[in-house]
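Peer 1: Test case, fold it:
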Amino acid sequence: MQVFLYINLVEETAYQQPVVVQVRQAFPALGILDMDARSDELLQHYALRLLQEAEQAVVCIKADDATGQLNNLMPLLEELFQERLQRLVLLQGQHPRLQRIFAARPQVLFKVVEEEQVVEELKDFLINTPV
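Peer 2: Below you'll find the predicted structure:
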């Protein structure tokens, strides 16, 4: 199973995320879940299970300097830190703490990207990473 998990930690009121819409259009068969900083525990648990069961997973985290606590995100981050080669983490925006966290874990494939780069990075990863 291939999945795309989009986590929006930026405080905004938009219900539909443009990146998620673009990914759905480009990869209609891909399992997609999007959540935000206010997502409840059940959705977070579902996201964790999705990551654990996926053969390939791309996680895109949208964050900025104003993004506060990451406590709700820690179970997902801990799962990403596991040594599995079929995972890619994309950071959309600048968040120094997240950048330091991932830089300290060379086993995690991590890139900082702009919104318009997400679909291309996803495509490259899914095509070029053996399952």
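Peer 1: Could you use CA atoms for every contact and neighbour count after this?
Peer 2: OK.
Peer 1: can you pull out the helices in this protein?
Peer 2: 18-26, 41-53, 74-80, 96-103, 118-128 (DSSP state H).
Peer 1: Serialize those helices to CSV and add fields for distance to residue 112 and mean neighbour count.
Peer 2: CSV is the format used below for the helices of the chain (distance: least, CA to CA, whole Å; neighbours: other CA atoms under 10 Å):
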stretch, distance to residue 112, mean neighbour count
helix 18-26, 15, 15
helix 41-53, 20, 15
helix 74-80, 16, 15
helix 96-103, 8, 13
helix 118-128, 10, 15
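Peer 1: The structure of the following sequence is requested for comparison with the preceding one:
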Amino acid sequence: MIAFLYIHLLSDDQTVAYGTPLLDQVKKQFPDMAVLDVDSQSGELVLHYARQMLQEASKVIVCINSTTPDAGFGSIFPLLELLLANPNEQLILFRNEHIRLQRLVQARPELKAEIVQTEEEVLDQVRRFLV
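Peer 2: Just a heads-up that it's a prediction; the model follows:
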């Protein structure tokens, strides 16, 4: 299974915004890919599904969208730990800057990470990763 996990890191005063055009595009262009989105306020059931998806996938693409460079991890910190320790082939895409998380990823040279700005750049990186 190939998985696409979209993580939205929210600042403390933000609320969850449902519906992400990027996820619609991923589902449309890669119909066989398992797609899930979580945010830093997600509940335990959603996080359980995300952990299970990360563990079962042979390839994982994670897109992390941070609203601020220092947005907190909230409830998803255990999921991030699993992501950083995941032995499967994975690509981590940063939409916007998150200094602390980028440092964690850079400290692990076996992880592939890219910074992207637009939805089209995300889709291009996904295509390249799957080739």
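Peer 1: So after superposing, what's the score?
Peer 2: Remark: TM-score between the superposed chains equals 0.87 [TM-score structural alignment, normalised by the length of structure 1]; 127 aligned residues with a CA RMSD of 1.7 Å.
Peer 1: how about the helices of structure 1, which one is nearest residue 8 of structure 1?
Peer 2: helix 18-26 (10.5 Å; CA to CA).
Peer 1: Give me the range in structure 2 that the closest one lines up against.
Peer 2: Aligned by TM-score structural alignment, helix 18-26 of structure 1 falls on residues 21-29 of structure 2.
Peer 1: mean shift between the matching stretch and structure 1?
Peer 2: Taking mean CA distance after the TM-score superposition for structure 1, the mean distance separating stretch 21-29 of structure 2 from the aligned residues in structure 1 is 1.0 Å.
Peer 1: Residues in contact with that stretch: which ones?
Peer 2: 6, 33, 35, 119, 123 (CA atoms under 8 Å, 6 or more residues apart in numbering).
Peer 1: Could you give the number of residues near the alignment partner in structure 1 of residue 68 of structure 2?
Peer 2: In structure 1, the residue paired with residue 68 of structure 2 is residue 65, using TM-score structural alignment. The tally of other residues near residue 65 of structure 1 (other CA atoms under 10 Å) stands at 11.
Peer 1: Could you do the one 5 residues further on as well?
Peer 2: Counted with other CA under 10 Å, residues neighbouring residue 70 of structure 1 total 13.
Peer 1: That one and residue 104 of structure 1: what is the separation?
Peer 2: Taking CA to CA, to the nearest Å as the measure, residue 70 of structure 1 and residue 104 of structure 1 are separated by 17 Å.
Peer 1: Likewise for residue 52 of structure 1?
Peer 2: As judged by CA to CA, residue 52 of structure 1 and residue 104 of structure 1 stand 22 Å apart.
Peer 1: Repeat that for residue 119 of structure 1.
Peer 2: Separation of residue 119 of structure 1 from residue 104 of structure 1 (CA to CA) stands at 26 Å.
Peer 1: I'm done for today, thanks for sticking with me.
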